[in-house]
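Asker: sequence isn't available, so here's the structure alone:
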């Protein structure tokens, strides 16, 4: 038991794939928050590639941000507590919810196959759901999955996985990537506004600390 009864409850990160026709198909709240998260930002500069020198410091838009996280999923506690779902399926449902972020919907695949069979000239590829990476209230980011690796580490007698590590590579989608009326456009813009406010707070705190006597 914690010796600090007023310690706030830690929020859990999550990945959500928004599908209006099946809103809970890809909803994964992290069982354990990853200990680390790697974020790589690549600036988008207009003056790259030997262009006009007067454009050297001009920004074309938000940087390209890639995120890497390792997520652990473990059914040990649920199995010990007699959880019916964990006993019958292990963590297969949780893994499937993550995997559905990169699968087209079956109904759309069948429809496109039927359209091709009747000679439709142009069949539009299925669109992935709007995927959100949520890491606290200040970071709700539209992303697309760029890498996905699952290491299954233990199984029940029916060969359902009961412990696994999932390595995720996520590419943040900014207003450079999305049309104006797309909900992800507004989400990223809000994220940047919050980041600008945090930068002001950090700058003021840095000045205050620099002014303190050593």
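Answerer: Yep, that arrived. The structure presented is a predicted model; accordingly, all values stated were derived computationally and were not measured.
Asker: every contact and neighbour count from this point should use C-alpha atoms.
Answerer: Will do.
Asker: so where do the helices sit in the protein?
Answerer: In the chain, the helices defined using DSSP state H lie at 76-80, 84-89, 92-99, 106-117, 183-211.
Asker: now mean neighbour count and distance to residue 134 too, for the ones you listed, in CSV please.
Answerer: Shown next, in CSV, are the helices of the chain (neighbours: other C-alpha atoms under 10 Å; distance: least, C-alpha to C-alpha, whole Å):
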stretch, mean neighbour count, distance to residue 134
helix 76-80, 13, 24
helix 84-89, 16, 25
helix 92-99, 17, 14
helix 106-117, 12, 27
helix 183-211, 14, 11
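Asker: what's the closest of those to residue 170?
Answerer: Closest to residue 170 of the helices of the chain, according to C-alpha to C-alpha: helix 92-99, at 12.5 Å.
Asker: okay, now the one to match up with it:
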């Protein structure tokens, strides 16, 4: 991975379209590790030739394997609780106007759900013909030093609980629903490809560690 993992807290790293690995934005945040909820699900696999779905469908011929998870893509999704508190803000962020509380922090996370602004958009005066919307930035979820996932934010629930005298929030909790990107996105995005390759390698490494250390216990397992 080309990403430098110098974070004690979790973080989103966002790359502008075509900006990997140089043009990136970093949004660190405090999390409650107990709040991470993951779902790993297999999509419906392709049906064998000659097999149709629905009423009256032809059953598979004898000896022909039905569609199952082995032929399916695996979808991986997360729900992450993000805590933002003005009191926890990095002292290095001295240029942020205090009157806005954590409104800039919230806006930075929200902005990941919108198409990235290109240089042409920034210099536009609004009189040009309508252009196709830019793609959203590529987002990596950094969850510790050895787990980096390319994700799409599918939903964001924001609970603002404390406000300053300007009615800007100074404390909030965000519930971010994330979907891990897959092979389709990796074909055209080097950041996604790199993160997926690293994630798969680490998953297999951990699984091998488990298998290697439990093989010796086979004598204690009932024969199959």
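Answerer: All right, it came through fine. Keep in mind it's a predicted model, so treat the numbers as computed, not measured.
Asker: what's the TM-score once they're superposed?
Answerer: The TM-score (TM-score structural alignment, normalised by the length of the first structure) is 0.74; 195 aligned residues with a C-alpha RMSD of 3.3 Å.
Asker: which one of the helices of the first structure lies nearest to residue 131 of the first structure?
Answerer: Nearest to residue 131 of the first structure, of the helices of the first structure and by C-alpha to C-alpha, is helix 183-211 at 8.9 Å.
Asker: just give me the mean distance for that closest one relative to the second structure.
Answerer: Superposing on the second structure places helix 183-211 of the first structure at an average distance of 2.0 Å from its equivalents, by mean C-alpha distance after the TM-score superposition for the first structure.
Asker: who are the packing partners of that helix?
Answerer: If you count contacts as 3 or more C-alpha pairs under 8 Å, 6 or more residues apart in numbering; DSSP states H and E, helix 183-211 of the first structure packs onto strand 140-155.
Asker: check the fit of the strand it packs on onto the second structure and give the mean distance.
Answerer: Relative to the second structure, strand 140-155 of the first structure is 0.7 Å off (mean C-alpha distance after the TM-score superposition for the first structure).
Asker: next, the angle from that strand to helix 92-99.
Answerer: 140 degrees (axes from the mean of the first three to the mean of the last three C-alpha atoms, to 10 degrees).
Asker: how far does strand 140-155 of the first structure sit from the chain's center?
Answerer: Distance, stretch centre to chain centre, for strand 140-155 of the first structure: 9 Å (C-alpha atoms, centre = their mean, to the nearest Å).
Asker: show me what residue 198 of the second structure aligns to in the first structure.
Answerer: With TM-score structural alignment as the matching criterion, the partner of residue 198 of the second structure in the first structure is residue 190.
Asker: so what's the residue most central in space within the second structure up against?
Answerer: Centroid-nearest residue in the second structure, with C-alpha atoms, centre = their mean: residue 151, separated by 2.3 Å. Shown in contact with residue 151 of the second structure (C-alpha atoms under 8 Å, 6 or more residues apart in numbering): 138-141, 178-181.
Asker: what does it align to in the first structure?
Answerer: Match for residue 151 of the second structure (TM-score structural alignment): residue 143.
Asker: tally of neighbours for the nearest residue to that match once chain neighbours are set aside?
Answerer: Excluding its sequence neighbours, the residue lying closest to residue 143 of the first structure (C-alpha to C-alpha, 6 or more residues apart in numbering) is residue 172, at 4.3 Å. Close neighbours of residue 172 of the first structure, defined as other C-alpha atoms under 10 Å, add up to 22.
Asker: what residue of the second structure takes the place of residue 172 of the first structure?
Answerer: Checking TM-score structural alignment: residue 172 of the first structure goes with residue 180.
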